[in-house]
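Visitor: Curious how this folds, go ahead:
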Amino acid sequence: MFTNRRDVQIQWGDCDPANIVYYPRYFAMFDDSTSVLFEVAGCSKQDLVRVYGLVGIPIVDTRAKFYIPSTHGDWITIESRIEKFNRSSFEVIHKVTKGDDLAIEAFETRVLVGRDPGDPNKLKSVAVPANIIEKFMRG
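Guide: Okay, the predicted model is just below:
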């Protein structure tokens, strides 16, 4: 399945007083990485809204395993891929390397959501369109 890699330099504002990345900052980086993954696969967040009528792809579950810390000025590589598509959800895996070493493994479950046809003030899960799956299968 399609994989995207991006290099990220750790900024001063990413770090806590001990000069290591404050862990919630990684989750913001992973969110950005998922957005970039969709864009590079040919399906930007704007496309999800305009073409597919979705509201978004919120996270419903996430976790991470941290192995090696990073500090201000370090360069990390975030490799992101969709591991699996379900009816209306999908699983994303992010692997962060620092040099040749695995620094973090992170996991997200996201759901495609749109407006509920019965009540537009509510959100409802939407089946993943086949052509979105195709874009990721092509690699």
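Visitor: When you work out contacts or count neighbours from here on, use the C-alpha atoms and nothing else.
Guide: Fine.
Visitor: where does the residue minimising distance to the centre of the chain land in three-state SS?
Guide: What sits nearest the mean C-alpha location of the chain, by C-alpha atoms, centre = their mean, is residue 34, with 2.6 Å. For residue 34, the assignment made with DSSP: H, G, I helix; E, B strand; the rest coil gives helix.
Visitor: run this one through as well so I can compare:
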Amino acid sequence: MSYARVIAVEFNHCDPAGIVFYPRYFEMINSVVENFFDEELHYPFSRMHVEEGYAVPTARIETEFHAPSWLGERLQFELEVTRVGRSSLHLTLVARGGDGPKLTAWSVLVFVNRDGRPERWPEDVREKLERMSTEARDV
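Guide: So this is what the prediction gives:
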């Protein structure tokens, strides 16, 4: 199961030539992840961060850029859960535009407490993540 979200490339994402400035892709990726937690896991960042005092910082991200994205383009992001650890979450994100793939990112998030120490995923969240994980289907 994958999660999809469309993000329109806006002026604030671009350099003066109208091409997405690469750090802005990481903001888009974060938006996709945040909305995935809200819409699919029903665990919004506002609850996680503000009410409960947890966070999911990115511990690792590797990105391959395939082609530039342009002002006005609509990018289709797809997120797949590839592995669920005790406190980690491995994701693959692919962004596609009108002329094909734009980027692929492999990311590892870690569920941490207020002190920044890894914590076990809440059981209800873990169960949802495991059902979505491609790792379980690959075995």
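Visitor: Any idea what the TM-score is?
Guide: The TM-score (TM-score structural alignment, normalised by the length of structure 1) is 0.84; 131 aligned residues with a C-alpha RMSD of 1.8 Å.
Visitor: one step back: now the residue nearest to the centre of structure 1. Nearest residue, chain neighbours left out?
Guide: In this structure, residue 34 of structure 1 finds its nearest non-sequential neighbour in residue 80, 6.9 Å apart by C-alpha to C-alpha, 6 or more residues apart in numbering.
Visitor: roughly how far apart are the one you found and residue 15 of structure 1?
Guide: In this view, residue 80 of structure 1 and residue 15 of structure 1 are 22 Å apart by C-alpha to C-alpha, to the nearest Å.
Visitor: okay, the two: which has more neighbours?
Guide: residue 80 (23 against 17; other C-alpha atoms under 10 Å).
Visitor: What separation is there between the more buried one and residue 116 of structure 1?
Guide: 30 Å.
Visitor: just residue 138 of structure 1 next, same as before
Guide: Residue 138 of structure 1 sits 31 Å away from residue 116 of structure 1, going by C-alpha to C-alpha.
Visitor: With residue 100 of structure 1 instead?
Guide: As judged by C-alpha to C-alpha, residue 100 of structure 1 and residue 116 of structure 1 stand 46 Å apart.
Visitor: Using the three-state scheme, assign the residue nearest to residue 34 of structure 1.
Guide: Using three-state DSSP, the structure places residue 80 of structure 1 in strand.
Visitor: how near is residue 103 of structure 2 to residue 109 of structure 2?
Guide: Taking C-alpha to C-alpha as the measure, residue 103 of structure 2 falls 19 Å from residue 109 of structure 2.
Visitor: One more: residue 84 of structure 2?
Guide: Going from residue 84 of structure 2 to residue 109 of structure 2 by C-alpha to C-alpha gives 10 Å.
Visitor: cool, and residue 117 of structure 2?
Guide: Plainly put, residue 117 of structure 2 is 13 Å away from residue 109 of structure 2 if you go by C-alpha to C-alpha.
Visitor: who's more crowded, these two?
Guide: The neighbour count for residue 117 of structure 2 versus residue 109, taken as other C-alpha under 10 Å, is higher for residue 109 (20 against 12).
Visitor: And that one, which helix or strand is it part of?
Guide: Using DSSP states H and E, residue 109 of structure 2 maps to strand 100-110.
Visitor: The helix or strand following that strand - contacts with which helices or strands?
Guide: Scanning forward in sequence from strand 100-110 of structure 2 by DSSP H and E, the next helix or strand is helix 123-132. Judged by 3 or more C-alpha pairs under 8 Å, 6 or more residues apart in numbering; DSSP states H and E, the packing partners of helix 123-132 of structure 2 are strand 74-84.
Visitor: what comes into contact with the following helix or strand past the strand it packs on?
Guide: For strand 74-84 of structure 2, the following helix or strand on the C-terminal side (DSSP H and E) is strand 88-97. By C-alpha atoms under 8 Å, 6 or more residues apart in numbering, the residues outside strand 88-97 of structure 2 that reach it are 29, 69, 73-84, 101-111.
Visitor: List buried members of the residues you listed by neighbour count.
Guide: By neighbour count, with 16 or more other C-alpha atoms under 10 Å, the contacts of strand 88-97 of structure 2 hold 29, 69, 73-84, 101-111 as buried.
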